[in-house]
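*Asks:* Got a predicted model here, sequence first, then my questions.
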Amino acid sequence: MTEDAILPPKARPAGFLRAPLGLGLMLGLFSLVAALMLAFANDLTRAPIAARHAEDLLAALAQVVPADLHDNDLAADIRTVEDAVEGAVPIHVAARDGAVSGVAFELTGYGYSGAIRVLMGVAPDGTLLGVRVLSHAETPGLGDKIEVAKGEWILGFAGRSLTDPAPEGWKVRRDGGVFDQFAGATITPRAVVGTVHRGLTLFRRHRDALLAPMPPKS
């Protein structure tokens, strides 16, 4: 005797639910409900996440462009340059009374463990105002010394330019340059030095366009 045969009629599963079509419809219903819940959660968190990103951007920009150099909104005033080497690069423009007093932008280099996002501020004369690493995946205790929270190495770029040091000096000491490397981690600082140098050459290529006066606010 089968199990169904001994169940009372009301305890037996409905034939529709046991059929492939019924099971498929139930699975589809569950998937729809889950998708709606995820979409609702995404809508609830989108605004707070965007606000946090804006706060992080402003904090990072403030570290590479001193506040006393501008009276505009660095996060909002952006010029995009189309560069033959780097592609399209958004440039945050610092200005005081409409005159450009500096720019800040991000480039990506590649270290031992992957991408290193580098933010740099540059004065109109091509001098670095500051450099910060926004994100990386380098080895803790070795490559992570590129973070300002882990050491002062990154602060050594302030005041540098394409002529200070000379072109051959834009390397780590192991390669004949002037920038220190880390014990057991040469690839990481080498990547940052190269990225910053790329940024300065990008600024030089587009200097005239980037230093054009800002249009008056309406």
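*Replies:* The structure has been received and is ready for your questions.

*Asks:* Please count neighbours and contacts with C-alpha atoms only from this point.
*Replies:* Noted.

*Asks:* What is the burial count for M37?
*Replies:* Neighbours of M37 under the rule other C-alpha atoms under 10 Å: 12.

*Asks:* That one is in what secondary structure piece?
*Replies:* helix 20-64 (DSSP states H and E).

*Asks:* now for that helix, which elements pack on it?
*Replies:* strand 115-122, strand 128-135 (3 or more C-alpha pairs under 8 Å, 6 or more residues apart in numbering; DSSP states H and E).

*Asks:* what's the span of stretch 110-128, first residue to last?
*Replies:* End-to-end span of stretch 110-128 (C-alpha to C-alpha, to the nearest Å): 21 Å.

*Asks:* buried ones in it?
*Replies:* By neighbour count on 16 or more other C-alpha atoms under 10 Å, the buried set for stretch 110-128 is 110-112, 116-124, 126-128.

*Asks:* burial of G102, as a residue count?
*Replies:* Neighbour tally, G102, other C-alpha under 10 Å: 27.

*Asks:* from memory it sits against V64, does it?
*Replies:* No: using C-alpha atoms under 8 Å, G102 is not in contact with V64, being 9.8 Å away.

*Asks:* Mutual contacts of these two, please.
*Replies:* Residues touching both G102 and V64 by C-alpha atoms under 8 Å, 6 or more residues apart in numbering: G121.

*Asks:* which residues touch the residue nearest to V172 when sequence neighbours are not counted?
*Replies:* Distances taken as C-alpha to C-alpha, 6 or more residues apart in numbering put F179 closest to V172, at 4.4 Å, once the chain neighbours are dropped. By C-alpha under 8 Å, 6+ apart, F179 lies in contact with 169-173, 193.

*Asks:* then this one, side by side with the first:
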Amino acid sequence: MKSTLLNMTAVLFGITLVASAGVGVVNMITVEPIAAAKAAATTAALSEVLPPFDETATEQMTIDELPITVYTATKSGEVAGYAVESMTKQGFNGVVRLMVGFTPEGTIYNVNVLEQAETPGLGTKMAEEGNPLLRSVKGQNPADKKLVDGRLAVTKDGGDVDALTAATISSRAYIDAINRAWSAYRSAVSGEAPADAASGASKSEWKAEEGAAATDTDSTSTGADAQEGGQDE
């Protein structure tokens, strides 16, 4: 066949059509398993942060312009607890997402880290069982803690939450997400609109400190571990 602009265009169009159809078929095949896996992960997280329950009702909120999901868990028709899928964008490497469980009275039942991309061996310890952050809040009502401007804060910021060693920014992010969860819990219980909940140092202070950490790294050491280590005194 003689090569012409018309038949080359037709061939290219045919290849594009086949490729698009293939992508569509793959998407159809995978969309349900992906949704099922996500639902299973959410159910597992709820089970870890809540007392025993029969079912949950879901409510969507926006706090500090971030999407928050509240799961009201019931057992035999009575409220068993509240789980809040909370998040922050103030992690050392971006988004940190938590599932925070509360008893009906407001005590933090447990915390599950759903997503984080912090420095291995430092900020990633927030996901370890029994880490200092979790020990500082699990089994306690935030209202009974030492608050700074009405919010939980790490000791470096005047609060009484123990931070991860050499990972202050990651620790602040974890507590920021918990403060947002606490705000959502109070809104779910009271029926009032949730209040903004940004905690700890101001965002400008966080960024300034993060910049200082990077500068310290350039002048004294190399690697992500050293960079995160520069956050502390």
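*Replies:* Received, thanks. Because the structure is a prediction, the values reported are computed rather than measured.

*Asks:* Mind checking the TM-score on these two?
*Replies:* Once superposed, chain against chain, the TM-score is 0.77 (TM-score structural alignment, normalised by the length of the first structure); 188 aligned residues with a C-alpha RMSD of 2.2 Å.

*Asks:* list the helices and strands the helix or strand just after the helix holding M37 of the first structure packs on?
*Replies:* Next along the chain after helix 20-64 of the first structure, taking DSSP H and E as the criterion, comes strand 78-83. On a contact count with 3+ C-alpha pairs under 8 Å, 6+ apart, strand 78-83 of the first structure meets strand 87-96.

*Asks:* Now the strand it packs on: buried residues?
*Replies:* Going by 16+ other C-alpha under 10 Å, strand 87-96 of the first structure has these buried residues: 89-95.

*Asks:* What of stretch 137-145 of the first structure?
*Replies:* Buried, per 16+ other C-alpha under 10 Å, within stretch 137-145 of the first structure: 138, 143-145.

*Asks:* Could you check how many residues crowd around V25 of the second structure?
*Replies:* The burial count for V25 of the second structure: 11, using other C-alpha under 10 Å.

*Asks:* hang on, I meant A212 of the second structure
*Replies:* Neighbours of A212 of the second structure (other C-alpha under 10 Å): 15.

*Asks:* now G130 of the first structure
*Replies:* 24.

*Asks:* same thing with R180 of the second structure?
*Replies:* When neighbours are counted by other C-alpha under 10 Å, R180 of the second structure comes out with 28.

*Asks:* helix/strand/coil for the alignment partner in the first structure of it?
*Replies:* Aligning on TM-score structural alignment places R180 of the second structure opposite R198 in the first structure. Here R198 of the first structure takes the helix state, with states given by DSSP: H, G, I helix; E, B strand; the rest coil.

*Asks:* Matching H53 of the first structure against the second structure, which residue comes up?
*Replies:* By TM-score structural alignment, H53 of the first structure lines up with K38.

*Asks:* What's the separation between its match and T62 of the second structure?
*Replies:* 21 Å.

*Asks:* Contacts for stretch 60-68 of the first structure next, please.
*Replies:* By C-alpha under 8 Å, 6+ apart, stretch 60-68 of the first structure touches 74-75, 94, 102-104, 119-122, 129-132, 134.

*Asks:* That one: how far from the chain's middle?
*Replies:* 16 Å (C-alpha atoms, centre = their mean, to the nearest Å).

*Asks:* one step back: which member of the buried residues of strand 87-96 of the first structure is positioned nearest N42 of the first structure?
*Replies:* For these, the residue nearest N42 of the first structure by C-alpha to C-alpha is P90; the value is 27.2 Å.

*Asks:* Could you identify the residue of the second structure that aligns with that closest one?
*Replies:* In the second structure, P90 of the first structure lands on T69 (TM-score structural alignment).

*Asks:* shouldn't its match be in contact with Y82?
*Replies:* No: at 10.3 Å, T69 of the second structure and Y82 do not qualify as touching, with contact defined as C-alpha under 8 Å.

*Asks:* Can you tell me what sits against the lengthiest strand in the first structure?
*Replies:* Among the segments of the first structure that qualify as a strand by DSSP state E, the longest is strand 99-110. Residues outside strand 99-110 of the first structure that contact it (C-alpha under 8 Å, 6+ apart): 61, 64-65, 69-70, 89-95, 115-124, 188, 191-192, 194-195, 199, 210-214.

*Asks:* again with stretch 148-162 of the first structure
*Replies:* 126-133, 144-147, 180, 197, 200-201.

*Asks:* Tell me the one of those residues nearest L25 of the first structure?
*Replies:* V133 (50.3 Å).

*Asks:* The closest one: neighbouring residues, count only.
*Replies:* 20.

*Asks:* Quick one: residues contacting the aligned residue in the second structure for it.
*Replies:* Under the alignment (TM-score structural alignment), V133 of the first structure maps onto V113 of the second structure. Residues near V113 of the second structure by C-alpha under 8 Å, 6+ apart: 96-99, 126-127.

*Asks:* Looking at those residues, which two lie furthest apart in space?
*Replies:* Largest separation among these by C-alpha to C-alpha: M99 and M126, giving 12.7 Å.
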